[in-house]
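S.K.: No sequence on hand, only this structure:
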């Protein structure tokens, strides 16, 4: 029996060894190919025609790596890929986000949001009285810049602006209109092509929920920030009542499988790719990245005119009535309005935070209701 089985065992061993060798060769070729494809632009700065397809193919099999070659893994050491293979389709959505989400091309709304975030940054910097040049002399990075409307407003405020996005179609629009006012780079926010400590201000506005690993994204934000730099963070809340992308109540509260079924039943899509976090989860995410945040949500809510945020209030119904009761001066004493606004924070749809890697705090004039440190 021993002599009969011996050739079979040897053949099986040789087959397994050959399989391992083929796997090593495949990994080597794939690694070299991904390395050669890191810069998705041609030498003259235009999008390479094959970049979109290359990135989509690469995302199916490679780990998202940082700019210094490290594995892009979360704080618990997990791989940046999802457990159910959902991240390749999500990456595909990112590559053409401006085509799938027409709201990202709404110039009026994007410019209004830009004016709001500039007002918040100007207050934090103590430049809220400087008007049109509130960001003069600052190096600003807009992650997820899409068609570049926010970048254009940042440049008008005096900043030296770089816009980064993985969406090649959005970047083509941005370069066509704003190439003289800002620099645009196609790159993954999980591996920013910038040296450490070379950015004064990072703008990260409603981006974290779309990426494969938000912890890696925040680590990259921290890495590129200068020692006294700051980041404007517009952060969607998982516990917000109305999910903003699909307009379905409580959608973001559900686990992935139930969220998918809810989306299909409502006729709004097949899969729910966004991954929101609650306020405590966002706070932990920033702490892991080494960032300390100040919350501007309540000050902007109580003084929307000062921050160009009037249109952010709900268009009608009981929610607008409640917010008007909270925000309108004279209806309630100022301390009561601030208390009510803070009590509603766990269910706020969006948080407006300014984060720093050090102990820097707001330098602007006193505002009703804050800003308060995020604790």
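M.R.: Perfect, I can see it now. Model, not experiment: these values are computed from the prediction. Residues are numbered from 1 along each chain as shown.
S.K.: hey, let's count contacts and neighbours off CA atoms from now on
M.R.: OK.
S.K.: Now do the helices in the stretch 101-250 of the chain.
M.R.: When secondary structure is read from DSSP state H, counting those that start in this stretch, the stretch 101-250 of the chain shows helices at 107-125, 149-156, 168-178, 214-224.
S.K.: what angle do the third one and helix 149-156 make?
M.R.: For helix 168-178 against helix 149-156, the angle by axes from the mean of the first three to the mean of the last three CA atoms, to 10 degrees is 30 degrees.
S.K.: Ok, which of the helices of the stretch 101-250 of the chain comes nearest residue 323?
M.R.: helix 107-125 (18.2 Å; CA to CA).
S.K.: what helices or strands is that closest one leaning on?
M.R.: helix 149-156 (3 or more CA pairs under 8 Å, 6 or more residues apart in numbering; DSSP states H and E).
S.K.: Below is an additional structure, to be compared with the one above:
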């Protein structure tokens, strides 16, 4: 079985539309949005594991780098995995189920220096975090380090020039990140949570692919929220920066 075979069957236009519809609740009802995203992510990781190892995912350990409020923990544990969340911001950890009893194990730490031994987890996931750190590929290298040989690393991030690259700043990021942040501040009276240059950075699809290929561990790359028939966009330089929106890099350490 090829790495993407199982997931490709679920990557339909209906799934894409459902996730896009849930996105509008990110600010007003985060539990609704992140609950849907968590369920989809757990299923995606299970499919990728099956495609790369030809074995069931239940019983494995998943390390979620940048787990935030912990919405993913229940979805992964329902799939039979042991969930470990890493989050550097204590306010994020207390903004959701991460602070509730029985919600999995969480560690306050930086993804750039993970407090785990080499090869200590089966799966390492980072969902929509790389665009928020100044050194995203140092994060990627740490994920590879802590994942055992034959395990799975799934690094997914928002591409800067895609339609969601500006996050809550909307499409104004096409005017430039600093200018978009100033415009947002004038309009709302405060800096954006995802503030260009401090908590949001311009990460390209080309840079991610170059890093992943340089590791020798890349097994697949595709646009996370697109239907299967649109995955070809990842292969087109230039165009992919605007069309891919969110790039998934799937790596298998050796």
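M.R.: Everything's here; your move. Here the structure is a predicted model, which means the values were calculated and not measured.
S.K.: TM-score of the superposition?
M.R.: Here the superposed chains carry a TM-score of 0.72, computed using TM-score structural alignment, normalised by the length of the second structure; 219 aligned residues with a CA RMSD of 3.2 Å.
S.K.: related to what we said a few turns ago, same list, the helices of the stretch 101-250 of the first structure, but as JSON lines with mean neighbour count and distance to residue 343 of the first structure please.
M.R.: Formatted as JSON lines, those follow (neighbours: other CA atoms under 10 Å; distance: least, CA to CA, whole Å):
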{"stretch": "helix 107-125", "mean neighbour count": "20", "distance to residue 343 of the first structure": "22"}
{"stretch": "helix 149-156", "mean neighbour count": "24", "distance to residue 343 of the first structure": "31"}
{"stretch": "helix 168-178", "mean neighbour count": "19", "distance to residue 343 of the first structure": "38"}
{"stretch": "helix 214-224", "mean neighbour count": "24", "distance to residue 343 of the first structure": "27"}
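S.K.: Relative to residue 320 of the first structure, which of the ones you listed is closest?
M.R.: Taking the helices of the stretch 101-250 of the first structure one by one with CA to CA, helix 107-125 is closest: 19.1 Å.
S.K.: mean per-residue distance, that closest one to the second structure?
M.R.: With the two structures superposed, helix 107-125 of the first structure lies on average 1.9 Å from its match in the second structure, counting by mean CA distance after the TM-score superposition for the first structure.
S.K.: where exactly do the strands run in the stretch 151-254 of the second structure?
M.R.: When assigned using DSSP state E, counting those that start in this stretch, the strands of the stretch 151-254 of the second structure occupy the ranges 218-223, 246-251.
S.K.: Now do the first one: everything it contacts.
M.R.: Identification of contacts with strand 218-223 of the second structure by CA atoms under 8 Å, 6 or more residues apart in numbering yields 3-4, 209, 212, 231, 233-234, 244-252.
S.K.: quick one: that strand to strand 246-251, angle?
M.R.: Going by the same axes, to 10 degrees, strand 218-223 of the second structure is angled at 170 degrees with respect to strand 246-251.
S.K.: picking that back up, I'd like the helices of the stretch 101-250 of the first structure laid out as JSON lines, including distance to residue 372 of the first structure.
M.R.: Below are the helices of the stretch 101-250 of the first structure laid out as JSON lines (distance: least, CA to CA, whole Å):
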{"stretch": "helix 107-125", "distance to residue 372 of the first structure": "12"}
{"stretch": "helix 149-156", "distance to residue 372 of the first structure": "25"}
{"stretch": "helix 168-178", "distance to residue 372 of the first structure": "35"}
{"stretch": "helix 214-224", "distance to residue 372 of the first structure": "21"}
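S.K.: For residue 142 of the first structure, which of those is the nearest?
M.R.: helix 149-156 (6.8 Å).
S.K.: Compute the distance between the spatially most distant residue from the centre of the second structure and residue 28 of the second structure, please.
M.R.: Distance from the centre of the second structure peaks at residue 186, with 29.9 Å (CA atoms, centre = their mean). In this view, residue 186 of the second structure and residue 28 of the second structure are 22 Å apart by CA to CA, to the nearest Å.
S.K.: residue in the second structure matching residue 126 of the first structure?
M.R.: Aligned by TM-score structural alignment, residue 126 of the first structure pairs with residue 50 of the second structure.
S.K.: Quick check: closest non-adjacent residue to its match.
M.R.: Distances taken as CA to CA, 6 or more residues apart in numbering put residue 56 closest to residue 50 of the second structure, at 6.0 Å, once the chain neighbours are dropped.
S.K.: Likewise for residue 263 of the first structure?
M.R.: Ranked by CA to CA, 6+ apart and with sequence neighbours excluded, the top spatial neighbour of residue 263 of the first structure is residue 269, at 5.7 Å.
S.K.: That neighbour: neighbouring residues, count only.
M.R.: 13 (other CA atoms under 10 Å).
S.K.: for the one 5 residues further on, same thing?
M.R.: Taking other CA under 10 Å as the criterion, the count of residues near residue 274 of the first structure is 17.
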